[in-house]
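A.B. asks: Provided below are the primary sequence and the corresponding predicted coordinates.
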Amino acid sequence: MLEGNRVSRISVRGFAVASATAVTTVGAVVGVASGNPQPSNQNLETTAADATLLTNIPMGQQAPVQVSSLAQQADAQAAAADTSARKAAEEDARVKAAQSAKDKRAAADAEAKKAAEAKERAEKEKREREERKKAEERASRDAARSGTASFAQQSSYTVAQVQSIARQIIPSGQFQCFSNIVQRESTWNYKAQNPSSGAYGLVQALPGTKMASAGADWRTNPATQIKWGLNYMNERYGSPCGAWSFWQANRWY
């Protein structure tokens, strides 16, 4: 009986070592598949040595211990996979957030550029309008200072003829404003006279003798009256259009 027991323990030890070696080999294969290095011979020996302790475990409990070791290895690998996946997701989220911020900055820069360009265009158009206005006013003043010798004196003039003379003297951008005033003051009658005030001519100068500064023929020459009227509007209101704006507000100028 003593010898029989001895043989049994040796057999059990051999089985434990073989089982432990098999388990270790399975772990090594799994490790290689997952990219982990294979265990060294020293680790195999240590595992085998540790497995001899199974000889002290009853035969019925050795299989659950081996299964538990495999399950622990699977859990460790699953945890590592989860950690890797989480890190990948975090990196992806970081990249997307950085790209989104970059896109927003680019959009904001584009809007700012468009706003700056629109402002620059508006300022340029304003400057151009002001320059045109100044040019028209200079032309108006130059026309007022120019003589009327180019217009041959006639014994009488039709409304169409008077208007034609005015178009030649008044700058094109100011003619309509000048015409609006003359139409309301004299209906283009160069001999019109206000019986109560004595205002005279196309622009109803008060008194009419003021127009003598533009020419001695102020009573009968519409060109002289137009020249004087243009000069008056320029000096008092800046231009015929300035005079027209005042007229609209006050019904006189």
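C.D. replies: Looks like it came in fine.
A.B. asks: use CA for all of it now, contacts and neighbours both
C.D. replies: Fine.
A.B. asks: which residue is nearest the centroid of this structure?
C.D. replies: By CA atoms, centre = their mean, the mean C-alpha position of the chain lies nearest to residue 111, the distance being 1.2 Å.
A.B. asks: Is it part of a helix or strand, or is it coil?
C.D. replies: helix (DSSP: H, G, I helix; E, B strand; the rest coil).
A.B. asks: put this beside the first:
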Amino acid sequence: MSRISVRGFAVASATAVTAVGSVVGVASGSTGQSHDAEATAAGTTLLADLPVGQQAQVQTASLTQQASVQAIAADAGAKKDAEEAARKAAAETAVAKKERAEKAQKAAEEAKKRAEEEAAASRAAQREAASASAPAVGAVQGSYSIGQIQSLARGMVPSGQWQCFSNIVNHESSWNYRAVNPSSGAYGLFQALPGSKMSSVGSDWQTNPVTQIKWGLNYMNGRYGSPCGAWSFWQANHWY
């Protein structure tokens, strides 16, 4: 091995030379004075003068050091790759979860919209059917069914008061606008006594349920404040 090649070898493996016993010190008789890598490399020009066994030790130490460095670098690279893969997997999982949540929310919104549309269509159909079967308010015909009378009343009574209003009519006449009490002579949907008092609303009070509904609603509002006020009184006294 030439001195030039030994010098180049020593520069590449200065750390290894130092690690195995400071060959520079062995060759020059130094007792361990520290130098930087370049100084150490410069001092190894006498490496060729070392015994063959020591040269082999230096070479073995250098190769071992290089392998160790490479192994550390490989471990660091593998760890970095694993961390990057984990980050990517986590990001992909989060994106997938978000997409599923968005799809579920969209499906729920569409279902709600369809339900609202169907409900609106059903209400419209019911209104059309009621309108077709019920006579116009104010129109007089020969006879009225209970369903027709109730449809007329629904168009005149506030929705929040409807149930109370309906309860009273159910108890008084069962929605028979021609009902007559054989004992007192009370007449109509609300069993007005006398029935002729409903003429304050219209002279057709005997034959027109609209006239009776107007009178009954005015009576409940005027005396009890509302149909529900009248119903509360009725429940306590069984008359109103």
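C.D. replies: Okay, I see it. As the structure is a prediction and not an experimental result, all values here were calculated from the model.
A.B. asks: Next one: the residue nearest to the centre of the first structure from residue 204 of the first structure, what distance?
C.D. replies: Taking CA to CA, to the nearest Å as the measure, residue 111 of the first structure falls 56 Å from residue 204 of the first structure.
A.B. asks: cool, residue 80 of the first structure as well?
C.D. replies: 102 Å.
A.B. asks: Tell me which of the two has more neighbours.
C.D. replies: residue 204 (24 against 12; other CA atoms under 10 Å).
A.B. asks: what residue of the second structure takes the place of the more buried one?
C.D. replies: Alignment note (TM-score structural alignment): residue 204 of the first structure maps to residue 191 of the second structure.
A.B. asks: same question, residue 87 of the first structure
C.D. replies: With TM-score structural alignment as the criterion, residue 87 of the first structure matches residue 80.
A.B. asks: same question, residue 54 of the first structure
C.D. replies: That one, residue 54 of the first structure, aligns with residue 47 by TM-score structural alignment.
A.B. asks: For that match, which non-adjacent residue is closest in space?
C.D. replies: residue 6 (6.5 Å; CA to CA, 6 or more residues apart in numbering).
A.B. asks: One more: residue 168 of the second structure?
C.D. replies: Closest residue in space to residue 168 of the second structure, ignoring its immediate chain neighbours: residue 231 at 6.3 Å, by CA to CA, 6+ apart.
A.B. asks: Can you spell out which helices and strands pack onto the helix or strand hosting the one you found?
C.D. replies: Using DSSP states H and E, residue 231 of the second structure sits within helix 227-237. In terms of contacts (3 or more CA pairs under 8 Å, 6 or more residues apart in numbering; DSSP states H and E), helix 227-237 of the second structure is packed against helix 162-173, helix 209-224.
A.B. asks: Residues touching it, excluding its own?
C.D. replies: 161-162, 164-165, 167-168, 217, 220-221, 223-224, 239-240 (CA atoms under 8 Å, 6 or more residues apart in numbering).
A.B. asks: So which of the residues you listed is the closest to residue 154 of the second structure?
C.D. replies: Closest to residue 154 of the second structure out of the contacts of helix 227-237 of the second structure is residue 162 (7.0 Å), distances taken as CA to CA.
A.B. asks: and that closest one, what does it touch?
C.D. replies: For residue 162 of the second structure, counting by CA under 8 Å, 6+ apart, the contacting residues are 154, 227.
A.B. asks: And it, how close does it get to residue 201 of the second structure?
C.D. replies: Where residue 201 of the second structure is concerned, residue 162 of the second structure sits at a distance of 21 Å (CA to CA).
A.B. asks: cool, and residue 186 of the second structure?
C.D. replies: Taking CA to CA, one finds residue 186 of the second structure at 17 Å from residue 201 of the second structure.
A.B. asks: Now the residue of the second structure most remote from its centre: closest residue in space that isn't a chain neighbour?
C.D. replies: No residue in the second structure sits farther from the centre than residue 49, which is 81.7 Å out by CA atoms, centre = their mean. Leaving aside its chain neighbours, residue 49 of the second structure sits nearest to residue 27 (8.0 Å; criterion: CA to CA, 6+ apart).
A.B. asks: which residues does the one you found contact?
C.D. replies: Shown in contact with residue 27 of the second structure (CA under 8 Å, 6+ apart): 46, 47, 49, 50.
A.B. asks: Could you check how far the last one is from residue 89 of the second structure?
C.D. replies: As defined by CA to CA, residue 50 of the second structure lies at a distance of 56 Å from residue 89 of the second structure.
A.B. asks: and the one helix or strand residue 83 of the first structure maps to, what other elements does it pack with?
C.D. replies: In the assignment (DSSP H and E), residue 83 of the first structure maps to helix 62-145. The contact analysis (3+ CA pairs under 8 Å, 6+ apart) places helix 62-145 of the first structure against helix 2-33, helix 172-186, helix 222-237.
A.B. asks: Can you work out which other helices and strands pack against the last one?
C.D. replies: Packed against helix 222-237 of the first structure by the contact rule (3+ CA pairs under 8 Å, 6+ apart) you find helix 62-145, helix 159-169, helix 240-250.
A.B. asks: So which of these is nearest residue 14 of the first structure?
C.D. replies: Checking those against residue 14 of the first structure by CA to CA gives helix 62-145 as the closest, at 13.0 Å.
A.B. asks: what's the offset of that closest one from the middle of its chain?
C.D. replies: Mean-position distance between helix 62-145 of the first structure and its chain equals 13 Å (CA atoms, centre = their mean, to the nearest Å).
A.B. asks: mean distance, it to its aligned residues in the second structure?
C.D. replies: Following superposition, helix 62-145 of the first structure is found to deviate from the second structure by 3.6 Å on average (mean CA distance after the TM-score superposition for the first structure).
A.B. asks: count of neighbours near the match of residue 87 of the first structure?
C.D. replies: 12.
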